[in-house]
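Visitor: Sequence and predicted structure are below.
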Amino acid sequence: MARKIRDIMTGSPTSVSPELDIVTVARAMRDEDIGAVLVAEGDDMKGLVTDRDLVVRGLAAGGDPKEIKIGGLASSATATIGPDDSVDRAAQIMRERAVRRLPVVEDGRPVGIVSIGDLAVEKDSASALADISAARPNT
């Protein structure tokens, strides 16, 4: 039987206000050693921002990074998954939506994030992606 998302997800996702600037969010991502944050107002999830979004949509666009608000960079979180859904279901959604991360939502609130790397470690622990995803981060 396939494992459930709750078994492989990263719990307690970091959420940030859409009003924060990208420098503040980038520092939080560095300090917490994470590659994505949820953008939320209270329990209302507005979207997701990755480290790549900070560069491609934020810094590369020009302007003062301390003035660019994270809410303007967020990808809308149209695809989510529940903690009791299967790993296979997450892979299916990621393929269909061409996304690498899915917010995990329970009772309307974000409770985690599952990444393509998490799936690789679970489904094929001998793959190159699984090795990279399981490795300690570069510092």
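Guide: Thanks, I have the structure now.

Visitor: CA atoms for contacts and neighbours, from now on please.
Guide: OK.

Visitor: Point to the residue nearest the middle of this structure.
Guide: Nearest to the geometric centre of the chain sits Ala36, at 4.1 Å (CA atoms, centre = their mean).

Visitor: Take this one as well and set it beside the first:
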Amino acid sequence: MTTAREIMTPDATCIGAKETALDAAKKMTELGVGALPICGTDERLKGMLTDRDIVVKVLGAGNDPAQVKAGDLAQGEVVTIGADDEAEEILRTMSRHKVRRLPVIDGHTLVGIVAQADVARALPDPKVGDLLEAIST
């Protein structure tokens, strides 16, 4: 069975919890991504920050992106997947939490990200269709 490690995008780049939303937006632009994991000074995952978070929670709320810290935008418990978890667990986790991206951890270390697109490329069409339906409803 396919594991998260086999289909993830490795070398996920974090935004530091003390860096600003503006720093995050610049990093997203440089990397061509729409989300970044938020990591604390202890290198542990604190959350995920999306381009939508920056638009809605910072700009839309009238806040200055150069002043808002990425860590302040982290919400609740971070949903992750283990590097050696099987594809079925990825599908269940994404569906249950209605997320399009899952940080992949090995112990407490971030080793990559599994995105909806990674799943679409790696798994059979019916399973991908079920995932898309679950996330979109």
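Guide: Received it, and whenever you're ready, just let me know what you need. None of these values were measured; they are calculated from a predicted model.

Visitor: Any chance you could compute the TM-score here?
Guide: Here the TM-score for the pair of chains, by TM-score structural alignment, normalised by the length of the second structure, is 0.83; 127 aligned residues with a CA RMSD of 2.0 Å.

Visitor: Can you tell me the closest non-neighbouring residue to the residue nearest to the centre of the first structure?
Guide: Using CA to CA, 6 or more residues apart in numbering and skipping residues adjacent in sequence, the residue nearest Ala36 of the first structure is Thr50, 4.1 Å away.

Visitor: Contact partners for that neighbour?
Guide: The neighbours of Thr50 of the first structure, taking CA atoms under 8 Å, 6 or more residues apart in numbering as the test, are Gly35, Ala36, Val37.

Visitor: got the contact list for the residue nearest to the centre of the first structure?
Guide: Each residue near Ala36 of the first structure by CA under 8 Å, 6+ apart is listed here: Met29, Leu48, Val49, Thr50, Asp51.

Visitor: In TSV: the contacts of Thr50 of the first structure, plus secondary structure and distance to Gly11 of the first structure.
Guide: Converted to TSV, the contacts of Thr50 of the first structure look like this (DSSP: H, G, I helix; E, B strand; the rest coil; distance: CA to CA, whole Å):
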residue	secondary structure	distance to Gly11 of the first structure
Gly35	coil	14
Ala36	strand	13
Val37	strand	12
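
Visitor: Check how far the one helix or strand Arg89 of the first structure maps to sits from its aligned residues in the second structure, on average.
Guide: Arg89 of the first structure belongs to helix 87-97 when assigned by DSSP states H and E. Superposing on the second structure and averaging over aligned pairs (mean CA distance after the TM-score superposition for the first structure), helix 87-97 of the first structure comes out at 0.9 Å.

Visitor: counterpart of the next helix or strand after that helix in the second structure, which residues?
Guide: The helix or strand immediately downstream of helix 87-97 of the first structure is strand 101-106, counting by DSSP H and E. Using TM-score structural alignment, strand 101-106 of the first structure corresponds to residues 101-106 of the second structure.
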